[in-house]
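Enquirer: this one's sequence-less:
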């Protein structure tokens, strides 16, 4: 069997119709051996979160997704650690007859994946983390999510502190710092602290703040970091950086980028949601 392409896909957020349309595009559909990397946030805000999860699960080993903040929010709701907000569209997932199977599949998804020189995360990495360290820290959280005590571990997931990293962190503090970096980071201040409450696009960044990927001496400069999450940043293609979230859920586009040559396939989307909403 020949080796197919790897298509890296941005935040779907429950827009299953757009995902189906994207997968039907000739460059993608014509490759029966293609694999798919999803940058997380498979669910929420969009109208068909349940169908999206079932669609991706049906791909079997051809599909891999890292966890985004909305995916973790779904798990937290299932664990009783979080109440739904008025903008959530996750009730159909939690009430589905196959909800246990879906939630178990989601708990097996990593927070980071590395292959062919590409590091896939949902939001980004702290500047002092190498690819190797990022994977090791992501595995710490992944181990908790796969454990029998996964519900208990999610009770302390939420919060903007700590907003930095210290190797001495332990327990919930350590887990929260890792999750915040991998699933929520956009901007850092001069000290490298995560400014998690700031969600603006790069053209209106406040003085003293810098996108995480532009921080000096970023330890992942030697790999290509692939991420979503930052819809107001949009598509970015560089040798060491690929940003995939092009705002499908708020009426933008759903984007796939081929790993081998950064060839781009996009489809227009019809949803309209606040682009600054996490």
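Expert: Here it is on my side, so go on. These numbers were taken from a predicted model, which means no experiment stands behind them.
Enquirer: only C-alpha atoms for contact and neighbour calcs from this point on.
Expert: Fine.
Enquirer: now do residue 107 against residue 273, distance only.
Expert: 27 Å (C-alpha to C-alpha, to the nearest Å).
Enquirer: higher neighbour count, the two?
Expert: Per other C-alpha atoms under 10 Å, whichever of residue 107 and residue 273 has more neighbours is residue 107, with 20 against 16.
Enquirer: surely that one and residue 146 touch.
Expert: Yes. Applying C-alpha atoms under 8 Å, one finds residue 107 in contact with residue 146, separated by 5.8 Å.
Enquirer: identify the contacts common to those two.
Expert: When C-alpha atoms under 8 Å, 6 or more residues apart in numbering defines a contact, no residue borders residue 107 and residue 146 alike.
Enquirer: what helix or strand does the closest residue to residue 123 other than its chain neighbours sit in?
Expert: Closest residue in space to residue 123, ignoring its immediate chain neighbours: residue 183 at 4.7 Å, by C-alpha to C-alpha, 6 or more residues apart in numbering. Using DSSP states H and E, the element containing residue 183 is helix 171-184.
Enquirer: excluding its backbone neighbours, what's nearest residue 156?
Expert: Nearest to residue 156 is residue 172, by C-alpha to C-alpha, 6+ apart, at 6.1 Å.
Enquirer: and after the helix holding residue 183, which helix or strand comes next?
Expert: That would be, after helix 171-184 and using DSSP H and E, strand 187-188.
Enquirer: run through who's touching that next one.
Expert: 194-196, 198, 209-212, 215.
Enquirer: what's the answer for stretch 15-26, then?
Expert: 12, 28-29, 43, 46-49, 51-52, 55, 248-249, 254-256, 265-269, 271.
Enquirer: let's see it at 6 Å
Expert: Stretch 15-26 is contacted from outside by 29, 46, 48, 52, 267, using C-alpha atoms under 6 Å, 6 or more residues apart in numbering.
Enquirer: and residue 42, helix, strand or coil?
Expert: coil (DSSP: H, G, I helix; E, B strand; the rest coil).
Enquirer: for it, what are its contacts?
Expert: 12-13 are the contacts of residue 42 under C-alpha under 6 Å, 6+ apart.
Enquirer: how about 10 Å then?
Expert: Residue 42 makes contacts with 10-16, 49-50, 52-53, 56, 65-71, 106, as judged by C-alpha atoms under 10 Å, 6 or more residues apart in numbering.
Enquirer: before we move on, what about residue 70?
Expert: 11, 13, 40-45, 76, 88, 90, 183-184, 229, 278.
Enquirer: compare these and tell me which is most surrounded.
Expert: Counting by other C-alpha under 10 Å, top hit in those: residue 40 with 33 neighbours.
Enquirer: contact partners for the closest residue to that residue other than its chain neighbours?
Expert: In space, residue 40 comes closest to residue 68 once its chain neighbours are excluded; the distance is 4.3 Å by C-alpha to C-alpha, 6+ apart. With contact taken as C-alpha under 10 Å, 6+ apart, residue 68 is in contact with 11, 13, 38-43, 109-111, 121-123, 179, 182-184, 227-229.
Enquirer: comparison target below:
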């Protein structure tokens, strides 16, 4: 069995299929770990989700910020954005099944018997591994529970941006969502910053990539993530693996075969409008 990790698909269905053809992916024998942002901005979100669901237990996905925003859009909490190209997905005949599948998708996964973790954005430098796992499970239970809409409605916002400022369940939920699905940079104390999307060479000097903030937890494991296309798949750190290479923006879709650390790439057909 081969384990493959793939970066942000974002509705790039054709590229995904061609990428998996490169490695002769078999749902009977292999696993596909998806680093979040399966939908939005690309042309084929519906086909992408339908295909991933068809692969059954061979797919091990986590939610990204666009996946969460889609859940909020379906719930009527947010209005659809024209450039998200979600009309076909929202009108899908099996939309209830799709929503259930996404809502039951966790925010954090660990590769069995290995110290390998995957989340969409990364690991908050203010968390231990236990705190990260506990918080991810806490938020996951809220998203798949009967009060999902209530929790989706409070996930938006940038405060608190420090773990030490969390005082209640609502703030814990929001911080967890932000850390695991939106974070790119932190301040020196490990608190989260949300505005900067530039690569590190162009970022303000007071900001530090989350994976470069001193963190004992991160030093003890490997971390797979997406979300940050400006990194172009490069982090200059041996135990972190950024896989968002901007397929939806005209870059390419990246697949990492874990056992031999070999990368496979599928160029985008064209830039998204």
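Expert: Ah, there it is. Quick caveat: nothing in here was measured; it's all calculated off a predicted structure.
Enquirer: thinking again about what came up before, helices - which of the contacts of stretch 15-26 of structure 1 land there?
Expert: Using DSSP state H, the members of the contacts of stretch 15-26 of structure 1 that fall in helices are 29, 52.
Enquirer: and the furthest pair within the contacts of stretch 15-26 of structure 1?
Expert: 29 and 46 (23.7 Å; C-alpha to C-alpha).
Enquirer: with neighbour numbers in mind, choose between the two.
Expert: More crowded of residue 29 of structure 1 and residue 46, by other C-alpha under 10 Å: residue 46, with 23 against 12.
Enquirer: which residue numbers in structure 2 go with the longest helix along structure 1?
Expert: Taking DSSP H as the criterion, structure 1 has its longest helix at helix 131-146. Mapped onto structure 2 using TM-score structural alignment, helix 131-146 of structure 1 covers residues 129-144.
Enquirer: would you map the strands across structure 1?
Expert: 6-9, 35-38, 63-65, 113-115, 118-120, 187-188, 210-211, 224-227, 236-238, 241-243, 253-258, 264-268 (DSSP state E).
Enquirer: nearest to residue 140 of structure 1, of those strands?
Expert: Going by C-alpha to C-alpha, the one of the strands of structure 1 nearest residue 140 of structure 1 is strand 113-115, 13.4 Å.
Enquirer: tell me what that closest one is packed against?
Expert: Judged by 3 or more C-alpha pairs under 10 Å, 6 or more residues apart in numbering; DSSP states H and E, the packing partners of strand 113-115 of structure 1 are strand 118-120, helix 131-146, strand 224-227.
Enquirer: let's see that with 8 Å instead.
Expert: strand 118-120, helix 131-146 (3 or more C-alpha pairs under 8 Å, 6 or more residues apart in numbering; DSSP states H and E).
Enquirer: what mean distance separates the longest one from the matching residues in structure 2?
Expert: After superposition onto structure 2, helix 131-146 of structure 1 lies on average 0.9 Å away from the residues it aligns with, using mean C-alpha distance after the TM-score superposition for structure 1.
Enquirer: tell me the angle that helix makes with helix 171-184.
Expert: 110 degrees (axes from the mean of the first three to the mean of the last three C-alpha atoms, to 10 degrees).
Enquirer: now do the buried residues in helix 131-146 of structure 1.
Expert: 131, 134-135, 137-139, 141-142, 144-146 (16 or more other C-alpha atoms under 10 Å).
Enquirer: picking that back up, who wins for proximity to residue 236 of structure 1 among the helices and strands packed on strand 113-115 of structure 1?
Expert: strand 118-120 (14.3 Å).
Enquirer: mean shift between that closest one and structure 2?
Expert: Looks like 0.5 Å for strand 118-120 of structure 1 (mean C-alpha distance after the TM-score superposition for structure 1).
Enquirer: against which helices or strands is that strand packed?
Expert: strand 113-115, strand 224-227.
Enquirer: let me have those in TSV, extended by mean neighbour count.
Expert: Converted to TSV, these look like this (neighbours: other C-alpha atoms under 10 Å):
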stretch	mean neighbour count
strand 113-115	15
strand 224-227	26
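Enquirer: redo those as TSV? Include distance to residue 98 of structure 1.
Expert: As requested, these are exported to TSV (distance: least, C-alpha to C-alpha, whole Å):
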stretch	distance to residue 98 of structure 1
strand 113-115	27
strand 224-227	29
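Enquirer: what's the burial count for the alignment partner in structure 1 of residue 92 of structure 2?
Expert: Alignment note: residue 92 of structure 2 maps to residue 96 in structure 1; criterion TM-score structural alignment. As a burial measure, residue 96 of structure 1 scores 12 neighbours (other C-alpha under 10 Å).
Enquirer: then the one 5 residues further on?
Expert: Counted with other C-alpha under 10 Å, the neighbours of residue 101 of structure 1 add up to 11.
Enquirer: swap in residue 103 of structure 1?
Expert: 17.
Enquirer: how much space separates the residue lying closest to it once chain neighbours are set aside from residue 87 of structure 1?
Expert: Closest residue in space to residue 103 of structure 1, ignoring its immediate chain neighbours: residue 75 at 6.9 Å, by C-alpha to C-alpha, 6+ apart. Per C-alpha to C-alpha, residue 75 of structure 1 is found 16 Å from residue 87 of structure 1.
Enquirer: with neighbour numbers in mind, choose between the two.
Expert: When neighbours are counted by other C-alpha under 10 Å, residue 75 of structure 1 and residue 87 differ, and residue 75 comes out ahead with 22 against 11.
Enquirer: who's in contact with residue 36 of structure 1?
Expert: 6-9, 62-64 are the contacts of residue 36 of structure 1 under C-alpha under 8 Å, 6+ apart.
Enquirer: and it, what pairs with it in structure 2?
Expert: Match for residue 36 of structure 1 (TM-score structural alignment): residue 32.
Enquirer: can you redo the buried residues of helix 131-146 of structure 1 as JSON lines with distance to residue 81 of structure 1?
Expert: Below are the buried residues of helix 131-146 of structure 1 laid out as JSON lines (distance: C-alpha to C-alpha, whole Å):
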{"residue": "131", "distance to residue 81 of structure 1": "30"}
{"residue": "134", "distance to residue 81 of structure 1": "26"}
{"residue": "135", "distance to residue 81 of structure 1": "26"}
{"residue": "137", "distance to residue 81 of structure 1": "22"}
{"residue": "138", "distance to residue 81 of structure 1": "21"}
{"residue": "139", "distance to residue 81 of structure 1": "21"}
{"residue": "141", "distance to residue 81 of structure 1": "16"}
{"residue": "142", "distance to residue 81 of structure 1": "17"}
{"residue": "144", "distance to residue 81 of structure 1": "15"}
{"residue": "145", "distance to residue 81 of structure 1": "13"}
{"residue": "146", "distance to residue 81 of structure 1": "16"}
